[in-house]
Each structure stands twice: as structure tokens, then as C-alpha cells.
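Q: have a look at this prediction, sequence included:
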Amino acid sequence: MLPTRWLRRLAPMLVGLIFLVTACSSAPNKYDQVQKDTTGFGKPAAVSKEAQKGGTFNQFFPKSEGDFDVVPSQEKKGFAAYKLNKDGATLATLSINDTISLPAAVTKYSTATENIAGYPSVNQGTTATGLLVNGRYQVKVLSKSTSFSQTDRVDWLQKFDLKGLAELEVADNKSSDAKQSPNAPPALNPVLQPAA
């Protein structure tokens, strides 16, 4: 009789303990696996170590003129962007991107049939026009207003110091004996130079 009483008292305590332990443990979060996948060690960096500093590109952007204000917007390694404002409204975003970190960005220029200032040019959708300088630097104008047309984008692309940007690439290649990064975009042959 004694063992039965003991089991009757112990069984509810064990069941309660089981409920307590399972209730206190947290269910797996649906984002846990995504977090684990995206922060994996040993994966290549999002931005190549060989990418230019964003501040390097500032000197190549167009200057404010007339009613248009060219205002710095974002700068990080391999990228710089400015806003093109008129009367307080943003008409477009102007950007320079070092494609050494994103070789796929270069491939769209390999079949370019148009050029701007001697550089291969493509329209990206209906709101963006870009060109590629020396197979590495993507210069792009993205319309933020419906009144800012493709013609306007081409005009502003021509206001960048494209020759200076092209010399930046040449100067870096001459001063560096380092091997090309495995993440580097393939060179486009021939490298187009601006018409004199």
C-alpha cells in the first residue's frame, strides 16, 4: 500500500515538472535559420578589400549649378551617392559604384549598344541610366521624379568627371603589383576611352 501512495503523490509532481520545463523553453524563432545562414563565418565579405573608399569618388561628381543642388547623400566603401535637388525636391540620385565587389554589375555593359562620352551605357528599367568607366566604375543616374527624363539622366551623366574617374583606375593599376582579386569583375575588351 505504501508504494501506491508514494506513486500517487510523485506522478502529479513529475507531470507538473514536465509542463514547467516545456513551458519555459522557447520555441525556435523563424528567423534563427536565416540569421545563421547570413552570418556564416568564412564567407567572402560583401565589399571587396580592393574597393575604393567612397570618399575617393566625391571629386568626380557634378557640382551644383543654376537651380540644381547636388547634395551628398551616402558614402561607404566602394560607393558614393548624391541627391540632385531642385526647389527642395529630389529629382534624381547620382551614384558611383566600384563594381570590384559585384562583378555581375559589369556583365550588363558587355552587350551595350549605346555609349555616353565614349563609355558603354545601358538603361536599367525606365528610371535609371548607367555607364561603365574602364570596366570597373559604374556611374548611374536614377530618376526620383517623373519629370526627370532619360535625356536629363544622360545630360547629368556627362557632367561627371569621367576622365578623372578613368585616370583613378589607371593610377591604381600602375602603382599596384598585387594580383587581381578573385572577386574582381572581368575586364571588358576593349576598354573604351572617351572621345577627345
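A: Done, it's in.

Q: every contact and neighbour count from this point should use C-alpha atoms.
A: Fine.

Q: from K174, how far out is the residue nearest to P185 when sequence neighbours are not counted?
A: Setting aside the residues directly before and after it, P185 is nearest to P103 in space (CA to CA, 6 or more residues apart in numbering), at 4.0 Å. Taking CA to CA, to the nearest Å as the measure, P103 falls 21 Å from K174.

Q: comparing the two, which residue is more hemmed in?
A: P103 (17 against 8; other CA atoms under 10 Å).

Q: now that that one has come up, it's in contact with L188, right?
A: No - assessed by CA atoms under 8 Å, P103 is found out of contact with L188, at 11.3 Å.

Q: another one to put next to it:
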Amino acid sequence: MSFTRWLRRLAPLMVCLVLLVTACSSGPSKYDQVQKDTTGFGSPAAVDKKAEKGGTFNAFFPDEQDGYKVIPYQEKKGFAEYKLEQDGKTLAMLTISDTTSIPGSAEKYSAATEAVSGFPAVDQGTTATGVLVNDRYQVKVLSRDPAFTREDRVAWLQKFDLEGLAQLKGAINPVTKPTVALPEAPTAARPKDGFKLPRVKLPRLDPTLQPAS
């Protein structure tokens, strides 16, 4: 009788154990499927192998100036990002990305009607402004503080070394350059190209006059 009672007590436990083993061996879990979808043969690469190294972009970010700190935040192939801080507060994020890894990201600049330093510029929502350099590299400033306005974003876009960035590899899909330029950041006044000093007409000397002895 005692042995029978033990069997009755163990039976539910054995049934649960059998069900657990069956469930584990029945097939891949949803997590296994996700891993297969993202790393399996033939799945698209997250970053284009032709994309520029993120470290290459570091040289083109603005330097710290006038109480603003430009702090490295994130770097990966095809992308680099910095934080713009003042008094410990994050005002904006500064980014450079290679559009070869972001299909369609360069297309929005084809309809650009404004420019920053000669490069097509567009607003992206109400908190971001970007330019497309060399028809390939997207430079963006994204506001993280309500007080950091569009004018501030444009001013900081001008602080990037856009001309230096343009010396990297060539365009993927050339974009038509707009002709209307956004206001440049204030700079010291300088003479306009072609400026000439006024000509002063000297009096003609009488040839009959002789120098005093």
C-alpha cells in the first residue's frame, strides 16, 4: 500500500517533466528564429561594406568653443555622433553619416531649395537640420533643448569642416545644388572682392619752374 501511495504522489511530477522535455525539443523558440532571421545566410548587412569608417569623420566635427563642449558620444562604421553641451546641459547632437548605409536618406536633398556653405540643406521635422556633402555624407544637428533654435542648428552646421569632408570619396547619386543660401554665421567685415583704393589726382608741375638753388 505504501508503494502505491508514493506512485500516486510522483505521477503528476513525472507528467510535468515529460511535458517540459517535449516542449524544449519540439522546435526552435521565437528567440532562435529572430537570431536566424538577423544572422542567417543571405540576410542583408546592417552597414554597407563600402561605408566610410566612423573614426574618419572625427576630424570634421567642430572644436570646443565659447563655453560649449563637443563630446564624443557614439561611433560605428558609417556613423559618428557627438554631444553639444553647455553648463552640463545637452543642447544638441551633432552627427555625420555615410548615406550608403541608409537607403533613401540622400534623396530628400534632391528637392532642397536652401544651402549651407554651398551644400543642399533641409529641415527634418522641427528639431533637426541637415546638409548633404559630396552627394554622400549627411551632416546633421538635432536640437535636444527647446532653446536651441533652427538658427543655432544652421550656425553649428557651418562650424563643421564641410569642405574637408567633401574631399572624401565621391558621390553615389549626385544631387542638384540649390542656389538659395541660408544666412551665414556673423563674421568680421572684410572688403568685397575687387575692392580698390580711390585714385587721387596729383597736380601737374610747371616744366618752366626751376628748383631753388
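A: Yep, it's here. Please read all numbers here as calculations on a predicted model, not as lab measurements.

Q: now the TM-score, please.
A: The TM-score (TM-score structural alignment, normalised by the length of structure 1) is 0.75; 168 aligned residues with a CA RMSD of 2.7 Å.

Q: tell me the SS of S73 of structure 1?
A: strand (DSSP: H, G, I helix; E, B strand; the rest coil).

Q: ok, it - contacts?
A: 80-83 (CA atoms under 8 Å, 6 or more residues apart in numbering).

Q: and the spatially closest residue to Q52 of structure 1 that is not a sequence neighbour, what does it touch?
A: Closest residue to Q52 of structure 1 apart from its sequence neighbours, by CA to CA, 6+ apart: G78 at 5.0 Å. G78 of structure 1 makes contact with 47, 51-54, 97-99, 101 under the criterion CA under 8 Å, 6+ apart.

Q: I'd like these laid out as CSV, including neighbour count and secondary structure.
A: What follows is the contacts of G78 of structure 1, written out as CSV (neighbours: other CA atoms under 10 Å; DSSP: H, G, I helix; E, B strand; the rest coil):
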residue, neighbour count, secondary structure
V47, 18, coil
A51, 17, coil
Q52, 22, coil
K53, 16, coil
G54, 18, helix
N97, 24, strand
D98, 28, strand
T99, 24, helix
S101, 23, helix
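
Q: and of those residues, the nearest to D161 of structure 1?
A: N97 (14.3 Å; CA to CA).

Q: distance-wise, check the closest one relative to L20 of structure 1.
A: With CA to CA as the criterion, N97 of structure 1 and L20 of structure 1 are 55 Å apart.

Q: how distant is stretch 134-145 of structure 2 from the center of its chain?
A: Centroid separation for stretch 134-145 of structure 2 versus its chain: 4 Å, with CA atoms, centre = their mean, to the nearest Å.

Q: buried sites along that stretch?
A: 134-144 (16 or more other CA atoms under 10 Å).

Q: got a markdown table for those residues, with secondary structure and distance to T22 of structure 2 too?
A: Shown next, in a markdown table, are the buried residues of stretch 134-145 of structure 2 (DSSP: H, G, I helix; E, B strand; the rest coil; distance: CA to CA, whole Å):
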| residue | secondary structure | distance to T22 of structure 2 |
| --- | --- | --- |
| N134 | coil | 59 |
| D135 | coil | 57 |
| R136 | coil | 53 |
| Y137 | strand | 53 |
| Q138 | strand | 52 |
| V139 | strand | 54 |
| K140 | strand | 53 |
| V141 | strand | 54 |
| L142 | strand | 52 |
| S143 | strand | 54 |
| R144 | coil | 52 |
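
Q: reformat these as JSON lines; add distance to G42 of structure 2.
A: Output for the buried residues of stretch 134-145 of structure 2, formatted as JSON lines (distance: CA to CA, whole Å):
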{"residue": "N134", "distance to G42 of structure 2": "31"}
{"residue": "D135", "distance to G42 of structure 2": "29"}
{"residue": "R136", "distance to G42 of structure 2": "26"}
{"residue": "Y137", "distance to G42 of structure 2": "27"}
{"residue": "Q138", "distance to G42 of structure 2": "28"}
{"residue": "V139", "distance to G42 of structure 2": "31"}
{"residue": "K140", "distance to G42 of structure 2": "32"}
{"residue": "V141", "distance to G42 of structure 2": "35"}
{"residue": "L142", "distance to G42 of structure 2": "35"}
{"residue": "S143", "distance to G42 of structure 2": "38"}
{"residue": "R144", "distance to G42 of structure 2": "38"}
